[in-house]
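K.L.:
just need the structure, nothing else, for what follows:
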Amino acid sequence: MLPFDLVIKNGRIVSETSDFVGDVAINGETIVALGHNLSGTSEINASGKLVIPGAIDGHVHMRTERPKFAYDETFATGSVAAAFGGTTTMIDQIQADPGIRLGDALRDRRSLGEGESCIDFSFHMNIREESQQRLDEIADVIDQGITSFKWFMAIPGWGISDEFLMKGMLTVGDAGALSIVHAENQGVLNAMRWRTPRRDISRFTDNYPASAEAAAIALALSMAEVANCRTLVFHNTCTQGVDAIRRAKARGVKAFGEVCLAWLTHNDEVFAGDPIAAIPFLLTPPIRTASDQRALWEGLRSGDLDIVSTDHALMRRVPEERALELAEYFGLSINVPPPNENTPRDAEGNRLMPLLTPGGIETRLPLVFSLGVATGRISLHRWVQICSSQPARLFDLDRKGQILPGFDADIVIFDPHAERTYSVNNLHSNTDYSVWEGWNCRGVVGKTLVRGKLVVDGNRFVATRDHGKFISRKIGRPSYSISQEASLS
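P.N.:
From the prediction side, this is the model:
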């Protein structure tokens, strides 16, 4: 028998249900066999390491222009950072401007990733223009490989009416696609802002009560129930929201919940300290209490929450006045401490401050292991499931998320015993600060393969930046069976 192209040997192969020591054989871009004593033209010794499916980040924002700022992370820089963090597929978002057809917006956005991304990528389509034409365009976008549609229930200029959300869910549900909601009640948020138009940054969360988030989640999932529409709630933050998802699932609603990394690593204590360090956490819905954070971890353990993503959208530091403009937008005042010799400045001497957002595309997989598996909050199998296998199923990535014959050879070799201290100087995103600066993480990505190609080898990037490709997703492809995997272990 001829040797395989590549064999990963003697690794501890861990999936969402199985755990065994063996070899993984790859020909070209595809896993072709699991076994023992397999031979390859090239071989990687994974003895003592975990061999897991490549992670999938289903919630990122690469370079995006906003009215007053733009995210600095690009497909080129963000995909490299992702690969160093063990992420082999990311799903970016398309925000079509009014008057631009959704299909045209998809083609424009796709062109930004092709030739720039070293990992595979796809998109969610954001819809904020309330028109029958937008609903009619959904079928065309599905034909072009997009099977998930995002709706904002809040944020001025983005939020849509309940009526249009219901129409959207009916349309998406009839097609068998996935609806995604940013769930907050804009009326409640407006009233809180009216009551106290200006607050100190230490009281940021007061204007975004957890009950407003939970009520919006309950409403969205009630609509999903009527529409028979698979629905994912993005960035859950609170105990009440997790409870709303649990109740919907108990009723048989096709409900799913996401939590993002920063909400698992930080809580509202960030607003009690240095106000400048708190600026990257001006997120909605906001980072909440330590009790809410515990509920998020418990939701991941129990299955009430389904996936961990990042909402990765990084910027570099900006001049002070721009950071204070963002605070003004949120109705916040910041008592800026006086500068000192360590205060960052630009070439003109202007004081620099961090802006949005925490990011996390490189730190997600290791930190969820370090804070989740290593502490006993979640199991090793659950870690693989929430970071890889479940996102693959949820987002119709039918060749991703498993180490099985016939699947893409997206593989991470992970050292569960090694440790790493994070610094902006050893991370790879296009930013000059990190909210995880100085954090010690147990568990380190050693190698990352994307469709059989070694992309990261230790601290070296060893691929070309154009290796990644757009993944066209299809609704209704055969789903992966857990029994299929169990028979191989």
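K.L.:
all contacts plus neighbour counts: C-alpha atoms, from now on.
P.N.:
OK.
K.L.:
how many neighbours does Gly252 have?
P.N.:
Gly252 is flanked by 10 other residues according to other Cα atoms under 10 Å.
K.L.:
tell me the secondary structure at it.
P.N.:
Reducing the assignment to helix, strand or coil with DSSP: H, G, I helix; E, B strand; the rest coil, the entry for Gly252 is coil.
K.L.:
repeat for the one 10 residues further on
P.N.:
Assigned state for Ala262: helix (three-state reduction, three-state DSSP).
K.L.:
hang on, it packs against Thr310?
P.N.:
Yes - in terms of Cα atoms under 8 Å, Ala262 counts as a neighbour of Thr310; the distance is 7.2 Å.
K.L.:
neighbour count winner among the two?
P.N.:
Neighbour tally, Ala262 and Thr310, criterion other Cα under 10 Å: the higher count belongs to Thr310, 25 against 22.
K.L.:
surely that one meets His59?
P.N.:
Yes - with contacts counted by Cα under 8 Å, Thr310 reaches His59, the gap being 6.0 Å.
K.L.:
list the residues that contact both of the two?
P.N.:
Both Thr310 and His59 lack any common contact, where contact means Cα atoms under 8 Å, 6 or more residues apart in numbering.
K.L.:
residue contacts, the closest residue to Asn27 other than its chain neighbours?
P.N.:
Residue nearest to Asn27 in three dimensions, not counting chain neighbours: Asp5, with 5.0 Å by Cα to Cα, 6 or more residues apart in numbering. With contact set as Cα under 8 Å, 6+ apart, Asp5 has these partners: 25-28, 40-42.
K.L.:
before we compare anything, build this one as well:
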Amino acid sequence: MFELVIKNGRLITPGGVVSADIGIEGETIAAVGLDLQGHREIDATECYVLPGAVDAHVHLQLPLAGRVSTDTFTTGTIAAACGGTTTVIDFVTPEPAQPLLDALSARRKEADNTVAVDYGLHMTIPTWHAARDERLEDIPAAVAAGCGTFKLYQAYDGMMLDDVSLLRVFRAVAAAGGRVVLHSETGPVLEELRARALAAGHTAPIWHERTRPARLEATAIHRAAELAHVAGCPLYIFHVGCAAAVAEIVAAKARGVAIHAETCPQYLALTADEHLAGLEGELFVCAPPLRSEEDRQQMWRALAQGDVDVVSTDHCPWTRNEKAQSDFTTIPG
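P.N.:
Coordinates of the predicted model:
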């Protein structure tokens, strides 16, 4: 007799869909079989039963440019639970003089006792930490404390790392047994393209995509993959949304690079021409931007073929008023 039995469900397993019962003790699956008995039983006839989803990329109560993303750890994780997601992974961003472990502890205090699901944290290594040996020396302690993934950026002032800094952090993370998770765009060139667009009077949301060419996302991935390979560091590319980026990831895997990648629902469902260029285009600003219909279709093929490994949300919500900015460079996304 089990504490709880989910009966007659269609179980999603690695071998396919099977009709069976699940016996549960505490929070652990104790048995899968037929005609199991429980003190409490849930009839799942005609229902699919599958593990809770893991969303490896969310931004809850994220401070950004004087704003804070609108979902708190409480509201965001309640929403996750309602959608069947039982684990989320958020981020820690240390202040300039803050040791990694202090930042980790502070962020955990924000989340503990407020979350409705399990959670983890990626540790961001900003520009100011990547340049200091004593901060990189904190990385093994962060791994030992349960934070084994480290987010790096190839874009954004204050976050962007050049190739030398990337290599330094890759080596430090590899030596500690961690993994780098990466926002991959060619930041300095994007800033120049954005400035030129504004100077020419282009402020509409579609210019968010036009100043972030897909090939520049792909070339950034190429450079990062080579540096990670040199350092022996496992690499995970965030929010891949274009065919050119997928091609670089496939080529890197073929060269033996330890690289994995995620895409997000927005790149599977939306396009720049239909959404960024349409009414309320500001609501569809995200980074990297939405791409073409051809890119959207390629992302589905990449998932089906195993070229892209994970679907995560990059959930980072803002209000309509916060999105309603006068030019594309100031729209949070």
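K.L.:
preserved in structure 2, out of the contacts of Asp5 of structure 1?
P.N.:
Contacts conserved in structure 2 for the contacts of Asp5 of structure 1, using both residues aligned by TM-score structural alignment, their matches' Cα atoms under 8 Å: 25-28, 40-42.
K.L.:
in JSON lines: those residues, plus distance to Glu269 of structure 1.
P.N.:
As requested, those are exported to JSON lines (distance: Cα to Cα, whole Å):
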{"residue": "Ala25", "distance to Glu269 of structure 1": "47"}
{"residue": "Ile26", "distance to Glu269 of structure 1": "47"}
{"residue": "Asn27", "distance to Glu269 of structure 1": "50"}
{"residue": "Gly28", "distance to Glu269 of structure 1": "49"}
{"residue": "Gly40", "distance to Glu269 of structure 1": "52"}
{"residue": "Thr41", "distance to Glu269 of structure 1": "53"}
{"residue": "Ser42", "distance to Glu269 of structure 1": "50"}
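K.L.:
buried subset of these?
P.N.:
With neighbours counted by 16 or more other Cα atoms under 10 Å, those contain buried members at 25-27, 40.
K.L.:
so how far is Val181 of structure 2 from the alignment partner in structure 2 of Ala227 of structure 1?
P.N.:
By TM-score structural alignment, Ala227 of structure 1 lines up with Ala231 in structure 2. Taken as Cα to Cα, to the nearest Å, the spacing of Ala231 of structure 2 relative to Val181 of structure 2 amounts to 14 Å.
K.L.:
not counting sequence-adjacent ones, nearest residue to the residue nearest the centre of structure 2?
P.N.:
Relative to the mean C-alpha position of structure 2, the nearest C-alpha, by Cα atoms, centre = their mean, is the one of His57, at 2.9 Å. In space, not counting the residues next to it along the chain, His57 of structure 2 is nearest to Asp314; the distance is 4.9 Å by Cα to Cα, 6+ apart.
K.L.:
what is the burial count for the one you found?
P.N.:
Considering only other Cα under 10 Å, Asp314 of structure 2 is surrounded by 23 other residues.
K.L.:
now which residue in structure 1 aligns to it?
P.N.:
Mapped onto structure 1 by TM-score structural alignment, Asp314 of structure 2 lines up with Asp311.
K.L.:
in structure 1, what residues pair with the helix or strand hosting Glu110 of structure 2?
P.N.:
Per DSSP states H and E: Glu110 of structure 2 is located in helix 100-111. Residues 102-113 of structure 1 are where helix 100-111 of structure 2 lands when matched by TM-score structural alignment.
K.L.:
hang on, Leu236 of structure 1 packs against Val242?
P.N.:
Wrong residue type there; residue 236 of structure 1 is Asn, not Leu. Yes - proximity of Asn236 of structure 1 to Val242 meets the contact threshold set by Cα under 8 Å, at 7.2 Å.
K.L.:
shared neighbours, these two?
P.N.:
257, 296.
K.L.:
among the kept ones among the contacts of Asp5 of structure 1, name the ones in helices.
P.N.:
Taking DSSP state H as the definition of helices, those contribute nothing to them.
K.L.:
wait, which of these is closest to Glu137 of structure 1?
P.N.:
Sorting the kept ones among the contacts of Asp5 of structure 1 by distance to Glu137 of structure 1 puts Gly28 at the head of the list, at 36.6 Å, by Cα to Cα.
K.L.:
what is the equivalent residue in structure 2 for the closest one?
P.N.:
In structure 2, the residue paired with Gly28 of structure 1 according to TM-score structural alignment is Gly26.
K.L.:
for its match, list the residues it contacts.
P.N.:
Contacts were defined as Cα under 8 Å, 6+ apart; by that measure Gly26 of structure 2 touches Glu3.
K.L.:
with structure 1 superposed, average distance for the top helix by length along structure 2?
P.N.:
Taking DSSP H as the criterion, structure 2 has its longest helix at helix 214-231. Between helix 214-231 of structure 2 and the aligned residues of structure 1, the post-superposition mean distance stands at 0.7 Å (mean Cα distance after the TM-score superposition for structure 1).
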